[in-house]
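J.: here's my sequence, what's the structure:
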Amino acid sequence: MKLLKTIPVITFLSVVLIIFIMVIFLEIGFGIELRHQPLKSLVYFGLLGIAPTLFVISLYNLNRKPFFGGVLSLLVLLGIGFQGPLNIVFASSIWKTQKILKKLPQFPNQQIELQFQDVGAFGYNRRTVKATYFAGVFMKVREVKNETLK
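T.: Prediction:
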């Protein structure tokens, strides 16, 4: 009877974990970032919370069917251990536009911006990017050197 109750939980947590991993890979691999702070925090802190929970539930059901959730959560836990949980917490902060350096008239949703990211007690990170806004929640960024602006 307990198997019937835990399989949907493991499946649900596995799907949510896969969605969170895909959003993080979009940010890391393709430069597509979340602009909405609560959503970005949900993804990063959800990754930190769901992976251990799914691993423990999968260990509890080790001799039963759902094996994928345990392997997936173990790989995510290894990645968190390799990257460091504190780095993941600091990466959960969004980049905020400090100043718009240049608007591109031919593309109304693109602009070159100076952005800052709060990293807690370590101060701020700073970057100059060409930002393309779309879908209200996402932006695609590409680093721009300051020499190219002149």
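
J.: use CA for all of it now, contacts and neighbours both
T.: Fine.

J.: run a quick neighbour tally on residue 3.
T.: Each residue near residue 3 was counted by other CA atoms under 10 Å, and the total is 11.

J.: run this one through as well so I can compare:
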Amino acid sequence: MFQTKIGFLKAVIYYGILILPIPLLIMEFKANRNLSEPILRKLIPILTIIGLIYLNPLNILFNVATWKTKTIELINENKRSHKVEFQMKDIGALGYAKRKAEVYYLTKYFYVVLSENYDDRNFIGTDWKRVNQNLNEFGLK
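T.: Okay, here's the model as predicted:
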């Protein structure tokens, strides 16, 4: 799963996906008086709205928050951007969601989650170095 640490970028994309199909559909019906002419251009926003209703818009809204790294536990010695991290996500009044994830950083702000099911037995060997580096991106004590 491709993820980012830039909260503003993720929020703009998620809110855009939720809001944009409705004005596009309205503009398409207003621009063309003949309803049967560009049927495909009308069908794309309609299918997007149906898909969003199926996926539950509240579920999409609750996933806008980004995962932030609390500690880096392991680093692959051969590939420095391959890490095992303890991450947290703010979920509002419910507190914080927590996970230990194996991630591969593409850049400083974009990464791919390889596994959310962390197990120490998978990382025993010569390639992995235990660092337990505290980043604390949330600024918690």
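
J.: Provide the contact partners of stretch 55-75 of structure 1 at residue level.
T.: For stretch 55-75 of structure 1, contacts defined as CA atoms under 8 Å, 6 or more residues apart in numbering pick out 3, 6-7, 10-11, 13-14, 51-52, 54.

J.: which of those residues sits closest to residue 89 of structure 1?
T.: residue 51 (14.7 Å; CA to CA).

J.: one step back: now the buried members of the contacts of stretch 55-75 of structure 1.
T.: 6-7, 10, 13-14, 51-52, 54 (16 or more other CA atoms under 10 Å).

J.: which elements pack onto the strand of greatest length in structure 1?
T.: Longest strand of structure 1, by residue count under DSSP state E: strand 124-134. Contacting strand 124-134 of structure 1 under the criterion 3 or more CA pairs under 8 Å, 6 or more residues apart in numbering; DSSP states H and E are the following elements: strand 110-118, strand 138-143.

J.: contacts made by the first one with the rest, please.
T.: Read that as strand 110-118 of structure 1. By CA under 8 Å, 6+ apart, strand 110-118 of structure 1 touches 93-104, 124-133.

J.: those residues, buried ones only, as a PyMOL selection?
T.: For the buried members of those, the matching PyMOL selection, counting by 16+ other CA under 10 Å, is:
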select buried, resi 93+94+95+97+128+129+130+131+132+133
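
J.: give the aligned range of the longest helix along structure 2 in structure 1.
T.: Identified as the longest helix of structure 2 according to DSSP state H is helix 39-55. Aligned by TM-score structural alignment, helix 39-55 of structure 2 falls on residues 67-83 of structure 1.

J.: ditto for stretch 11-28 of structure 2
T.: Counting by TM-score structural alignment, stretch 11-28 of structure 2 corresponds to 41-58 in structure 1.

J.: that stretch: how far from the chain's middle?
T.: Distance of stretch 41-58 of structure 1 from the chain centroid (CA atoms, centre = their mean, to the nearest Å) equals 13 Å.

J.: okay, the contacts of stretch 55-75 of structure 1 in a markdown table with distance to residue 62 of structure 1 and secondary structure next?
T.: Formatted as a markdown table, those follow (distance: CA to CA, whole Å; DSSP: H, G, I helix; E, B strand; the rest coil):
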| residue | distance to residue 62 of structure 1 | secondary structure |
| --- | --- | --- |
| 3 | 11 | helix |
| 6 | 12 | helix |
| 7 | 12 | helix |
| 10 | 12 | helix |
| 11 | 14 | helix |
| 13 | 16 | helix |
| 14 | 15 | helix |
| 51 | 16 | helix |
| 52 | 15 | helix |
| 54 | 12 | helix |
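
J.: quick one: contacts for the residue most central in space within structure 1?
T.: Centroid-nearest residue in structure 1, with CA atoms, centre = their mean: residue 24, separated by 3.5 Å. Contacts for residue 24 of structure 1 (CA under 8 Å, 6+ apart) come out as 43-44.
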